[in-house]
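>>> Need the 3D shape of this:
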Amino acid sequence: MDDQIRKFERFRALHLSGVFVAPNPWDAGSARLLASLGFPTLATTSAGYAFSRGKLDSRAALDRDEILRNAAQIVAATDLPVTADLENGFGDAPRICADTLRMACAVGLVGGSVEDATGDPDAPIYETSLAVERIRAAAEAASDLPFLLTARAENYLWGRPDLTDTIRRLQAFSEAGAHVLYAPGLPDLQAIRTVCAEVDKPVNVVAGLVPPHHTVAQLAKAGVRRISTGGSLARAALGALMRAAEEIALHGSFDYAQHALPTPVIEGMMAPKPPDAPMQNKDRPDDPGSSQS
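Here you go, the predicted structure:
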């Protein structure tokens, strides 16, 4: 628990020191790859995990046990703080959200998000009072744990582009005890700027979900404190796989291999470093966005 508390303190401090990026690995291997590039923290992705298992990213396809099992593997893969996508808490009742949060903390996570989406296409968003009670129950469970609770308002992902209601929900979630606020799918920088100005807690924004794709500098100027990538890195990896496979199937060529990471580079990333080991120059490219062949 001492190590988890140290990770929690690191994670909490990041939200007080300006903007940072929390990329989303979908398994232990992708977690180690991302950690090798010097990111300060990681976040899990239910979408990325679902795709890796040949499943849909849905409440019906994913259960709490497998999501937490995957999160535990990511936690064990690096010494970074990890926050998790906890879906809607895996149940409608507030007590289930509280139970999920305690279970998440028990596998070593230092944060997690709970959304107000129901999983029911006919009524996709919880009524506000129930949504708030669910966050309040999760916040009370977190009150004596090394755990940062993120509350998600899902209007824009479910065909309800109502900024006023989204802000009202986020404000209510903050009052209920959430530590971080998150409204995925906001349409533009002005909406993001407005949300950040109208709430009193750090705001997370997901990058790579819908265009336009803003830069870290633009989001920082808008007031964002945390940037996640959701399932976009997993989709980028699948895109590279599909392009390589199509090249083979359609052209009978293997030129894709010149862009693949060399095995020694991957093996270097997969071998965990001792705690507090300094990162060598060869471990971190000067430009994290550059390709390696």
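>>> CA only for contacts and neighbour counts going forward, please
Fine.
>>> Tell me, how many residues neighbour Leu42?
For Leu42, the neighbour count with other C-alpha atoms under 10 Å is 25.
>>> and what of the one 4 residues further on?
Taking other C-alpha under 10 Å as the neighbour definition, Ser46 ends up with a count of 25.
>>> was I right about it contacting Asp85?
Yes. Judged on C-alpha atoms under 8 Å, Ser46 makes contact with Asp85 at a distance of 6.1 Å.
>>> give the contact list for the most centrally placed residue in the chain.
Closest to where the C-alpha atoms of the chain average out (C-alpha atoms, centre = their mean) is Ala43, at 3.8 Å. By C-alpha atoms under 8 Å, 6 or more residues apart in numbering, the contact list for Ala43 reads Ala22, Pro23, Asn24, Pro25, Val82, Thr83, Ala84, Asp85, Ser228.
>>> Could I get those residues in JSON lines, plus columns for neighbour count, distance to Ile67 and secondary structure?
Compiled in JSON lines, the contacts of Ala43 are given as follows (neighbours: other C-alpha atoms under 10 Å; distance: C-alpha to C-alpha, whole Å; DSSP: H, G, I helix; E, B strand; the rest coil):
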{"residue": "Ala22", "neighbour count": "23", "distance to Ile67": "18", "secondary structure": "strand"}
{"residue": "Pro23", "neighbour count": "25", "distance to Ile67": "17", "secondary structure": "coil"}
{"residue": "Asn24", "neighbour count": "28", "distance to Ile67": "14", "secondary structure": "coil"}
{"residue": "Pro25", "neighbour count": "28", "distance to Ile67": "13", "secondary structure": "coil"}
{"residue": "Val82", "neighbour count": "28", "distance to Ile67": "13", "secondary structure": "strand"}
{"residue": "Thr83", "neighbour count": "30", "distance to Ile67": "12", "secondary structure": "strand"}
{"residue": "Ala84", "neighbour count": "29", "distance to Ile67": "9", "secondary structure": "strand"}
{"residue": "Asp85", "neighbour count": "22", "distance to Ile67": "9", "secondary structure": "strand"}
{"residue": "Ser228", "neighbour count": "21", "distance to Ile67": "18", "secondary structure": "strand"}
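>>> one more to line up against the first:
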Amino acid sequence: MNASPAAAAELRRLHDDPRLLQVVNVWDVASARTVAALPETLALATASHAIAATFGYPDGERIPIDLMLDMVGRIAAAVDVPVSADLEAGYGDPGETIRRAVGLGVAGANLEDELRPLPEAVAAVEAAVAAAEAEGVPFALNARTDAWLRGHDRPRDVWVADAIERGRAYLDAGATCVFVPGDFGEDVVAELVDGLGERRLSVIGLPSIPPPARLEELGVARISYGPYPQRLALGSLQDAAAYLYRGGVLPSGIRPLT
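Alright, predicted model coming up:
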């Protein structure tokens, strides 16, 4: 099931829209259907860390690519909204990985640079964009730079400048927006928007990141939440199990969400 060009175009439009795109990350069909059932859900994103954990693998491309893509495809087939897949650094072949993801119905993806040398990272973005174009899909590529995650021990002005330089290069190579995950405040968000352009920055909802309404005012394109929705869900499960072990009983009115 090739990704619908209309779904991919809609995902691109949502990134360009003046409204902030909020995507709650999911990790299996049950979580995808649960979030997609909300009328506020305009698109979904998978979380590679959460999918890997589902199958007992650590994060960082340790899960076999076939297993990751199978779950991504199941999620895309289970919902009626566009799905953006977290495909880590491309599993050794970004172009081929994106081509396979498009064939499974995926409308967009994250692609990490792992702070590799810039020419190598740009080549990966170019390969991903070319692969989607060859399939006839206006793919929404969320090009991630790890300038903060792997380099925030550097002075702030250094890593911010690095993120902007890398992000501009990825946009020039055809990326839809630039994902700079990190736990930084509003002043850094404003610097990144100024350097990359409005509706070109994607962030993750960590404690120091401003709330969605303020991100929208600042010109941010997208916010996602990585593995944290899964952690919230599993934390609630663990708390419920502990309560039952203490002699508690299940409450009435449990919603049949799946």
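>>> Quick TM-score on the pair, please.
In this superposition the chains share a TM-score of 0.89, using TM-score structural alignment, normalised by the length of the second structure; 248 aligned residues with a C-alpha RMSD of 2.0 Å.
>>> circling back to that earlier point, to which residue of the second structure is the residue nearest to the centre of the first structure aligned?
In the second structure, the residue paired with Ala43 of the first structure is Ala45, using TM-score structural alignment.
>>> Glu133 of the first structure now?
In the second structure, Glu133 of the first structure lands on Ala123 (TM-score structural alignment).
>>> looking at this, that match is in a helix?
Yes. Ala123 of the second structure sits within a helix when classified using DSSP: H, G, I helix; E, B strand; the rest coil.
>>> Map Val106 of the second structure onto the first structure.
Following TM-score structural alignment, the counterpart assigned to Val106 of the second structure within the first structure is Leu109.
>>> neighbours around its match, how many?
By the criterion of other C-alpha under 10 Å, Leu109 of the first structure has 28 neighbours.
>>> Ile227 of the first structure and Leu233 of the first structure: what is the separation?
Using C-alpha to C-alpha, to the nearest Å, Ile227 of the first structure is found at 13 Å from Leu233 of the first structure.
>>> List the neighbours of stretch 86-104 of the first structure that are in contact with it.
Under the contact criterion C-alpha under 8 Å, 6+ apart, stretch 86-104 of the first structure has outside partners 46, 59, 63-64, 67-68, 84, 112-118, 130, 133-142.
>>> mind checking how far that stretch is from the chain centre?
17 Å (C-alpha atoms, centre = their mean, to the nearest Å).
>>> show me what contacts Ala128 of the second structure?
The contact partners of Ala128 of the second structure, taken as C-alpha under 8 Å, 6+ apart, are Pro94, Gly95, Glu96, Thr97, Ile98, Arg99.
>>> how far away is the fifth one from Ala9 of the second structure?
In other words, Ile98 of the second structure. For Ile98 of the second structure, the distance to Ala9 of the second structure equals 16 Å [C-alpha to C-alpha].
>>> The third one now?
Relative to Ala9 of the second structure, Glu96 of the second structure is positioned 21 Å away (criterion: C-alpha to C-alpha).
>>> Break down the stretch 51-200 of the second structure into its strands, ranges please.
Using DSSP state E, counting those that start in this stretch, the strands of the stretch 51-200 of the second structure run over 83-86, 108-112, 140-144, 177-179.
>>> Need the ones you listed in CSV (columns: distance to Asp194 of the second structure).
Below are those laid out as CSV (distance: least, C-alpha to C-alpha, whole Å):
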stretch, distance to Asp194 of the second structure
strand 83-86, 25
strand 108-112, 22
strand 140-144, 17
strand 177-179, 13
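>>> out of the ones you listed, which comes closest to Asp17 of the second structure?
Shortest separation from Asp17 of the second structure across the strands of the stretch 51-200 of the second structure is recorded for strand 177-179, at 12.3 Å, computed as C-alpha to C-alpha.
>>> which part of the first structure lines up with the closest one?
Taking TM-score structural alignment, strand 177-179 of the second structure hits residues 180-182 over in the first structure.
>>> can you list the residues that contact the matching stretch?
In this structure, residues lying in contact with stretch 180-182 of the first structure by C-alpha under 8 Å, 6+ apart are 148-153, 170, 173-174, 201-205.
>>> Stretch 140-151 of the first structure now?
Here stretch 140-151 of the first structure has contacts from 4-5, 8-9, 12, 98-99, 101-102, 105, 109-115, 135, 138-139, 170, 173-174, 177-182, using C-alpha under 8 Å, 6+ apart.
>>> Buried residues, the longest helix anywhere in the first structure. List them.
What stands out as the longest helix in the first structure, according to DSSP state H, is helix 232-251. Residues Ser232, Leu233, Ala234, Ala244, Ala245 are the ones in helix 232-251 of the first structure that count as buried (16 or more other C-alpha atoms under 10 Å).
>>> among those residues, which two are most distant?
Using C-alpha to C-alpha, the two most remote members of the buried residues of helix 232-251 of the first structure are Ser232 and Ala245, lying 19.6 Å apart.
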